[in-house]
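Trainee: sharing a model prediction with you, sequence too.
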Amino acid sequence: MALIWLLVTLVVLVVPGQGEVFTAMTDMSRLLTTEGEMIRAVENFIIAQEEKLEKLKKDLYEMERVHDKASLSPEDFLANPINAYLLVKRLTVDWTDLQNFMTDNSMGQEMLTNLTSMAELLRWPDEEDLNGAAVALMRLQDTYKLDTAHLARGQINGNIHAYRELTASDCFELGRQSYNSGDHYHTTLWMNEALNRYEMETNKTVIYADILEYLAFSTYMQGNVRQALKLTDELLVERPDHQRALGNRAYYLEALNSQQAKKRGDDSDNIDVEAVEKGYTVTENVDVNDAWHRERRSYERLCRGEGKLLPQVAKKLNCYYQNGPTDFLRIGPVKTEVVHIHPNIYIYHDVLSDSEVATIKELATPSFKRATVQNYKTGELETASYRISKSSWLKAEDSETVTRVNNRIGSITGLNMDTAEELQVANYGLGGHYEPHYDYAQREEKDAFKILGTGNRIATFLFYMSDVEAGGATVFPHLNIALWPKKGAAAYWYNLYPNGEGDALTRHAACPVLVGTKWVSNKWIHERGQEFRRPCALNIDALE
């Protein structure tokens, strides 16, 4: 089609009035000149198409190489968050570019139509998935203090590498997604990295002016008006008629003059450094010392493995074999590790076999849905950005394995399982996490478990069903402890005091998975049925 239009255009330009060519030989000879121009036009068209096809071949070769490598061990390949992000980007941004190229001819359009007809068999990520993957990388970057340049080189913690480095386009897309999320802090980080990568690239993967536009505005939103003005001037050198840049420049000049008028001699670019490092703009007036931020710093520190118990606390901890009255504990005492006292938190080692793990995963996967949280005001379940995972619930009648596991929990804890919730199975994906929360319902959540009729969640029993290469710890910010996933182990603690009040020290979180995949299953045990197994305190103020 493109060739036909090229020839039509050429004929319109060179052909004189009808019947004026064949009547004289001098005019006929000029047709050779016309034919020569036509040949050169077609040659140029072929060269341009061959260059496009050559680029497409190279891109396809790279995709095949990566795909073959990933197919050898998909779980290991996608355990690296950079690899996972690049896969989502290939199937969204890069695929869109490829579609645009293929629609230039009818054969390509036909192939795309055939591919579309397979929509039910294939799974395509959308813009929300791309944004989620980018935000997950930002979360990992913040929590684990990952350097932007190192990430762009495909490095995580120095010794874990992605299959390739990020291009300027990859960095630009991370910045663009941060911008779309209103996160100007990470936008400036990744747009600056995109500039660095752009300068190093021989074959440019992104437009220089596009980087400057995003970077200038986010720099302004970070409070640095002078730098935003400088970047905008650079953009206008590239594109003098850029309307948004012209409007922004006038706005930045006005803002800068206003700042200078308010406080002569003051450096208006001074910013609350700690607030900026956490991604807040100066206009938010963030108090980085309030309770939420203190908890946040503790949470992130523990996720990085930087927490340490005081010696006088650590020396009271011990390990032992737990015996008991049940056949299960008589035949096989449980290896028990006390990791904290008051509240008591235990780790039980080797209480879930590999075959049981495999069965539970197989049963849970088909019914996986995005994990939800309960809105304490409405009581409704809803998705939330602070809990990123997928989960499903398994009933005892679903499998003998589930029944056996439920009975085992009862044997170890000595609590009644009849009023416990079903076994919840969860899988954390790219940057999957669950920020600090309580498992029990607080006083204002009066109707949280009303529909169950079994009272509050008295205890939590949490199985770890996978090892995690990096990250993914369960942390207790107010106790300064971190529990690291170990396949086959389980954590256990009481959420309530004997008087029924919630123990605020059990507030905990699931750290983002840095590298690997995290599988857990948990059993929330309720108050009803435990009256003679864990009696209520006679004194309402009693905490022990």
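Mentor: Yep, it's here.

Trainee: switch to C-alpha atoms for all contacts and neighbour counts from now on
Mentor: Fine.

Trainee: now the residue positioned nearest the centre of the chain: closest residue in space, sequence neighbours ignored.
Mentor: Against the mean C-alpha coordinate of the chain, by CA atoms, centre = their mean, the closest residue is residue 136 at 2.1 Å. Leaving out its chain neighbours, the residue that sits closest to residue 136 by CA to CA, 6 or more residues apart in numbering is residue 431, at 4.8 Å.

Trainee: contact partners for that neighbour?
Mentor: 81, 136-137, 139-140, 388, 512-514 (CA atoms under 8 Å, 6 or more residues apart in numbering).

Trainee: and residue 539, by the same measure?
Mentor: Per CA under 8 Å, 6+ apart, neighbours of residue 539: residue 499.

Trainee: repeat for residue 434
Mentor: 386-388, 509-512.

Trainee: now it: how far from residue 139?
Mentor: 12 Å (CA to CA, to the nearest Å).

Trainee: show me the common contact partners of those two, please.
Mentor: Shared contacts of residue 434 and residue 139, defined by CA under 8 Å, 6+ apart, are found at residue 512.

Trainee: highest neighbour count among the contacts of residue 434?
Mentor: Greatest neighbour count in the contacts of residue 434, by other CA atoms under 10 Å, goes to residue 512: 30 neighbours.

Trainee: and here's the other structure:
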Amino acid sequence: MSPSRPSALLLLLAAVGVGVGVGAESANSLSVIEASRLLALDAEIVRGLRAYLEEEEERRQREEAEGDPESHTPEHPWIPAPLASIRRYIHEFDAVTEGHVGANFEPGGNEGVPSADPLRTLVIARRLGRDWPALRDAHFRNNMSWQGVVEAVEAAEARLGVAGGREEVAGGTALSLMRLHHVYNLHAHHLAQGSPAPLEDGARARRRSAAMPLLRASDLSAVGVKAMEQEMYGRAAEWFQAARDAEENEAEQESPQSASKSDTFRRQMDLLLHISTSLHDLLLTRRGFTGQTGIFPEQLSQISLMQQKESDVTPPDLEKLGKDDPMSASTTPRDELTFSKLCRGHRFLTPLEESRLKCRTDTRGSPYLALMPARVEELSLDPLILAFRDVLSPRQIEEVKDLARPMLEQAATAIGLNSGTISVRSSHTAWLRDDTHATVRSVSAKVAALTGLDVEDDVGGEALQVNLYGAAGHYIPHHDFVGAHYKAWEMQPPDGRTLALHPLGDRIATFMFYMNDVEEGGRTVFPRARVGVEPRKGSAVFWWNLLPTGMSDFRTLHGACPVIRGTKWVSNKWIKHHPQLHRRPCPVI
């Protein structure tokens, strides 16, 4: 089977009965806002189910007291809902939310709820995509009390703008979890237990646990299918193994009548495990290891997945991947590997390189900072990347968030918003102009003072872009410049349209603020500069996107690591080239 024929693979997955039913829309990850709405809908369902159980208990006690359990007429027989299924649905919700969701929960602004956790978001998406429709449709319409529950849920769906019974929502979160698993070298068995903690040096994952797992075997297999679709065969093999182990745990707690179904599922996982392992080794045989995403360096038939996974926590030998190409406009496998390692906290700079980096207080040549100099930390000297500490006050941060919240929309990239965009960037974005509020103007004034550049809207800079990243929110490695000089003057024929679209020139520099402390994950990393930045509330990072000549600096490739826990708020000020002629003049040739 060819590793480059995923369509044939999907037909095989469908043939063995694995739930592939996640269409093209499932390629998108769920944002924190969408996840919050799903959580609110699930909370509404559970509220209705609790009320239904109370009503049923009161009815049972009343009938026992009256001694007449057959009180319903033949025309309208009372048919009880399977109360055990309802209790299981409520019990799982309690386990998933762990007390974070109150009776009056509504989405929007709650950064600590389980909707900001990709593991729990996946469970909630599966519950709404499969479990609730099965529970809803299992009851008869003559049960008027149950019909009241269903109608209340339908009203909540309309109010929140989301609906249960959509399989694609689970597919989106499966993709997010797959990305987290790969970038941070997480262990599928840890994830099944609800712990997204990275695999540390010498740590071994527990394959069995007496605790109730957070993810079901079907959840784990769904992530494996997503990994297969992305040709991440090594990672897929781990998910299928975890799914098989989880099914064994679940089978021990199920009735004997479910044994046949459990055996079928395990045979399916054995087949998929064999297929993913074979495809992994076949790819290595044909192409060798060049840092492909989701592929281990050695064949799984020779060195076990666990052995290779544990060795992956050590600093990488990038020399095996060939020389770096800092002038490449596209992302290379070496860039992807370095990106993942930096996201995990690995350090690539040599002691000599680090010894040349300084921390200092600096007025930046601005009277604005004379009485309170900025705290500057050098992260890289070439290309120059600077971190500024405590440049925004808590009040400014909260005001910017409050202004942005009503305007947040699904983020698009420079190539537009389409079915593949969220695979590139998963966040919600709002744009705030200087005339929006005095706080926005003060933020722009701070950027101007710290950089010495003209950043006024439509004069020297763009409007302030505010981004909210939720569960597994990320931005793959990219450049901030649009390549105006390159596309306009070096391409044949020249791209004059690019110049027309950017009359103020390309983005000469980026100034990015961190507006909250991320619970875990969410670093900004520069694979070619070999440095990473931890998000710290009130701090900022600055870098030049263009060389002094005005040419694109491809070494500024950077990306946002996926958020493991919590949410991430950032805001960007992009500064244009032409208005800085006398502030950053071209070098004398």
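Mentor: Good, I have the coordinates. All figures in this text were calculated on a predicted structure; none of them were measured in a lab.

Trainee: tell me where the stretch 351-500 of structure 2 has helices.
Mentor: 351-355, 394-404, 421-424, 438-451, 484-485, 496-501 (DSSP state H, counting those that start in this stretch).

Trainee: in strands, which of the contacts of residue 434 of structure 1 appear?
Mentor: 387-388, 509-510 (DSSP state E).

Trainee: residue 522 of structure 1 in helix, strand or coil?
Mentor: strand (DSSP: H, G, I helix; E, B strand; the rest coil).

Trainee: who's in contact with it?
Mentor: Contacts of residue 522 of structure 1 (CA under 8 Å, 6+ apart): 423-425, 460-463.

Trainee: pick out the most distant pair among the residues you listed.
Mentor: 425 and 460 (13.5 Å; CA to CA).

Trainee: more neighbours: these two, which one.
Mentor: A direct count of neighbours by other CA under 10 Å for residue 425 of structure 1 and residue 460 places residue 425 higher, at 24 against 19.

Trainee: report the separation between residue 86 of structure 2 and residue 56 of structure 2.
Mentor: 12 Å.

Trainee: next: residue 361 of structure 2.
Mentor: 69 Å.

Trainee: which one's more surrounded, the two?
Mentor: residue 56 (16 against 12).

Trainee: tell me the residue in structure 1 aligned with that one.
Mentor: Under the alignment (TM-score structural alignment), residue 56 of structure 2 maps onto nothing in structure 1.

Trainee: same check, this time on residue 196 of structure 2
Mentor: Using TM-score structural alignment, residue 196 of structure 2 sits opposite residue 156 in structure 1.

Trainee: what range in structure 2 matches stretch 244-264 of structure 1?
Mentor: Going by TM-score structural alignment, stretch 244-264 of structure 1 lines up with nothing in structure 2.

Trainee: just how off-centre is that stretch within its chain?
Mentor: Stretch 244-264 of structure 1 sits 36 Å away from the centroid of its parent chain (CA atoms, centre = their mean, to the nearest Å).

Trainee: output the longest helix belonging to structure 2.
Mentor: helix 32-66 (DSSP state H).

Trainee: and the next element down the chain from that one?
Mentor: Using DSSP states H and E, the next helix or strand after helix 32-66 of structure 2 towards the C-terminus is helix 83-97.

Trainee: the following helix or strand past that next one vs structure 1, average offset?
Mentor: Downstream of helix 83-97 of structure 2, the next assigned helix or strand under DSSP H and E is helix 118-126. Compared with structure 1 after fitting, helix 118-126 of structure 2 has a mean deviation of 2.0 Å; criterion: mean CA distance after the TM-score superposition for structure 1.
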